[in-house]
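Student: how would this look folded up:
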Amino acid sequence: MKKRVSVLLVAVSSVLILSQVAFCPTSGEVPQVEVFFSPQDNCAREIISRIDDAKSSVYIAMYFFTSRPIAQALVKAKDRGVDVKVCLDKEQPAYEYSKSEYLRNKEINTRLVGGSGIMHHKFCVIDEHIVITGSYNWTARADLENDESLVVINSREIVKKFLKEFNQLWQGEKIDTYKYKDKTRMEKVPTQDVIKSFTHERIESVYIGHKGTKKFHRPNCRFGKRISENNRITFSSRKEAINQGYIPCKVCKP
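Tutor: Model prediction:
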């Protein structure tokens, strides 16, 4: 029995040592990692707690950001002198509960990231030594309904890589995925014909108008989705809608 216990202890010790070697950055630093899951672990509280503890900087790249409590925590951080910067996907302002306009109104440095694909990142770098990442978007649904993961890593070496990516996004250096070619990739870039058909389809219905109210909306606006086929009209540009006497929706702000 003692022999079995000894063998088991040696095996467990070996796994722990190997895991540290495999994940340990070049500096010899051992990352501190915490893992949380929603809805059971109150991920929003974990995020806000770390934002509240920020001393110098909070840099965020977030695909979907509708959480008011987290947005308010960022405003408080900015008000106490923390450098707060937020990168959001270019389509974020179109969503009803997006916090993009709220952040800008509160004088939070915010940038919309374009490109041929979407800005699908979900990470936050705090004080250049903590990164919060995972599947978790900063939304109420992610916190209360979805099965999501949130990983908090304390490691300057790992954070350097996230900072590099954030700075590229902030400076507009995002790679155009349609132009990026690599024959070793498992997934292949769509052909130009496919790209053109997608682009054409999107351009043809950029805005939706209501013939009765004379208002126009973004395609994903909840009011735009309610327009019946008989009352629906599409515009390829904002200018076209305005020239035809339509006024922009006050909710989605097209």
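Student: rest of the way, CA atoms for contacts and neighbours
Tutor: Fine.
Student: Distance of Phe216 relative to Ile208?
Tutor: The gap separating Phe216 from Ile208 is 5 Å, by CA to CA, to the nearest Å.
Student: who has more neighbours, these two?
Tutor: Neighbour totals were compared for Phe216 and Ile208, and Phe216 leads with 30 against 27 (other CA atoms under 10 Å).
Student: Break down the protein into its strands, ranges please.
Tutor: Under the criterion DSSP state E, strands of the chain are mapped to 32-38, 57-62, 83-89, 109-113, 122-126, 130-134, 148-154, 207-210, 215-217, 232-235, 247-248.
Student: and these as TSV, adding distance to Glu165?
Tutor: Converted to TSV, the strands of the chain look like this (distance: least, CA to CA, whole Å):
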stretch	distance to Glu165
strand 32-38	20
strand 57-62	9
strand 83-89	11
strand 109-113	12
strand 122-126	10
strand 130-134	12
strand 148-154	16
strand 207-210	32
strand 215-217	33
strand 232-235	36
strand 247-248	35
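Student: nearest to Glu173, of those?
Tutor: strand 109-113 (9.6 Å; CA to CA).
Student: buried stuff in that closest one?
Tutor: Counting neighbours by 16 or more other CA atoms under 10 Å, one finds that the buried residues in strand 109-113 are Thr110, Arg111, Leu112, Val113.
Student: one more, for comparison:
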Amino acid sequence: MNEQQFRKLLIDTVKVGDHPEKDQIISLLKISVVRFEKTGEFTRRLWNHYKEYIYLCIIPEKIIELKKYEKYLDGVCDEIYPPDDEYEFWSLLIRPGSLPVDEEISQEILFEGIQQQIIEEIRSAKYLIWIAMAWFTDPVLYKELLKKKTQGVTIEIVMDDNDKNRNAEFDLSTNFPTHWVRIESLYKNIMHEKFCIIDLNTVIHGTFNWTKAANYNKETISIDRNRTTAEAFADEFMKLKKSELLKF
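Tutor: As a prediction, this is how the structure comes out:
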């Protein structure tokens, strides 16, 4: 297991854990880098095994925040450390470092558990959430957005102006700036975009509409943690937002 794979396993393990602040921990881990440090010093616990340290490196302004969870993360690392004939996990050390490079920020494809993953991404938002959605009628995701609003996160939504959205059991316009888009042409068309931008760094996009029915369909989403990709989707969001009516 390489360092990048270990980091992903660490994040996935925290996700399924029961730590009360796991969403905050995950958001910190996503901007951290894992480094292995193998030593020539015997552990004196397992026969003929050397100490291996795991360094968790994060930008200096976040290091104090991450160190609050050092003991917990040390325990998780000890739990998931792969068996080795030569080395034994000895300790987790948190050190200052740089942001992960783009290659370390993976694209994640999901075919199952999509709604839950979207919830986790919403909960990780710290600054803004921009949503462009053909259909948005899922009250579960709506309630998650309300929670983020109370935390001060800026939320804006672009919606297709159709009867299903207008007659949903909740009114998005009451709580969020909502831009209703109608496409007018010779044919009856809809605004068919389905994406969500989080903190201008993460994009969720694919076939999944934010509806109850989508949870029972065969759907796919991609989660891209990449600034360049996020900005491309943000440009599209701004184009949609600026128009109340798109003409062809």
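Student: circling back: which neighbours do Phe216 and Ile208 of structure 1 share?
Tutor: With contacts taken as CA atoms under 8 Å, 6 or more residues apart in numbering, Phe216 of structure 1 and Ile208 have Gly224 as neighbours in common.
Student: hang on, the earlier thing: just the strands of structure 1: most buried one?
Tutor: Across these, the average number of neighbours (mean count of other CA atoms under 10 Å) peaks for strand 215-217, which reaches a mean of 26.
Student: against structure 2, where does it fall?
Tutor: The counterpart of strand 215-217 of structure 1 in structure 2, counting by TM-score structural alignment, does not exist; no residue aligns.
Student: next one: stretch 151-170 of structure 1
Tutor: Mapping stretch 151-170 of structure 1 onto structure 2 (TM-score structural alignment) gives residues 222-241.
Student: May I see the buried residues of the matching stretch?
Tutor: Residues of stretch 222-241 of structure 2 classed as buried: 222-227, 230-231, 233-234, 237, 240-241 (neighbour count, 16+ other CA under 10 Å).
Student: which one in structure 2 is aligned with Lys90 of structure 1?
Tutor: Using TM-score structural alignment, the equivalent of Lys90 of structure 1 in structure 2 is Asp161.
Student: Test my guess that that match contacts Val181.
Tutor: Yes. With contact defined as CA atoms under 8 Å, Asp161 of structure 2 reaches Val181; the gap is 5.4 Å.
Student: Just give me the longest helix of structure 2.
Tutor: In terms of residue count, the longest helix belonging to structure 2 (DSSP state H) is helix 227-242.
Student: Which other helices and strands does it contact?
Tutor: The helices and strands touching helix 227-242 of structure 2, judged by 3 or more CA pairs under 8 Å, 6 or more residues apart in numbering; DSSP states H and E, are strand 128-133, strand 154-160, strand 178-184, strand 194-198, strand 202-206.
Student: Can you check which part of structure 1 the last one sits on?
Tutor: Think strand 202-206 of structure 2. By TM-score structural alignment, strand 202-206 of structure 2 lines up with residues 130-134 in structure 1.
Student: how big is the offset of that stretch relative to structure 2?
Tutor: Per the superposition on structure 2, stretch 130-134 of structure 1 and its aligned residues are separated by 0.3 Å on average (mean CA distance after the TM-score superposition for structure 1).
Student: So what touches that stretch?
Tutor: With contacts defined as CA under 8 Å, 6+ apart, stretch 130-134 of structure 1 is touched by 47, 122-125, 148-156, 159, 162.
Student: Out of those, which comes closest to Ile60 of structure 1?
Tutor: Comparing the contacts of stretch 130-134 of structure 1 against Ile60 of structure 1 with CA to CA picks out Cys124 as the nearest, at 4.3 Å.
Student: To which residue of structure 1 is Phe136 of structure 2 aligned?
Tutor: Structural alignment places Phe136 of structure 2 opposite Phe65 in structure 1 (criterion: TM-score structural alignment).
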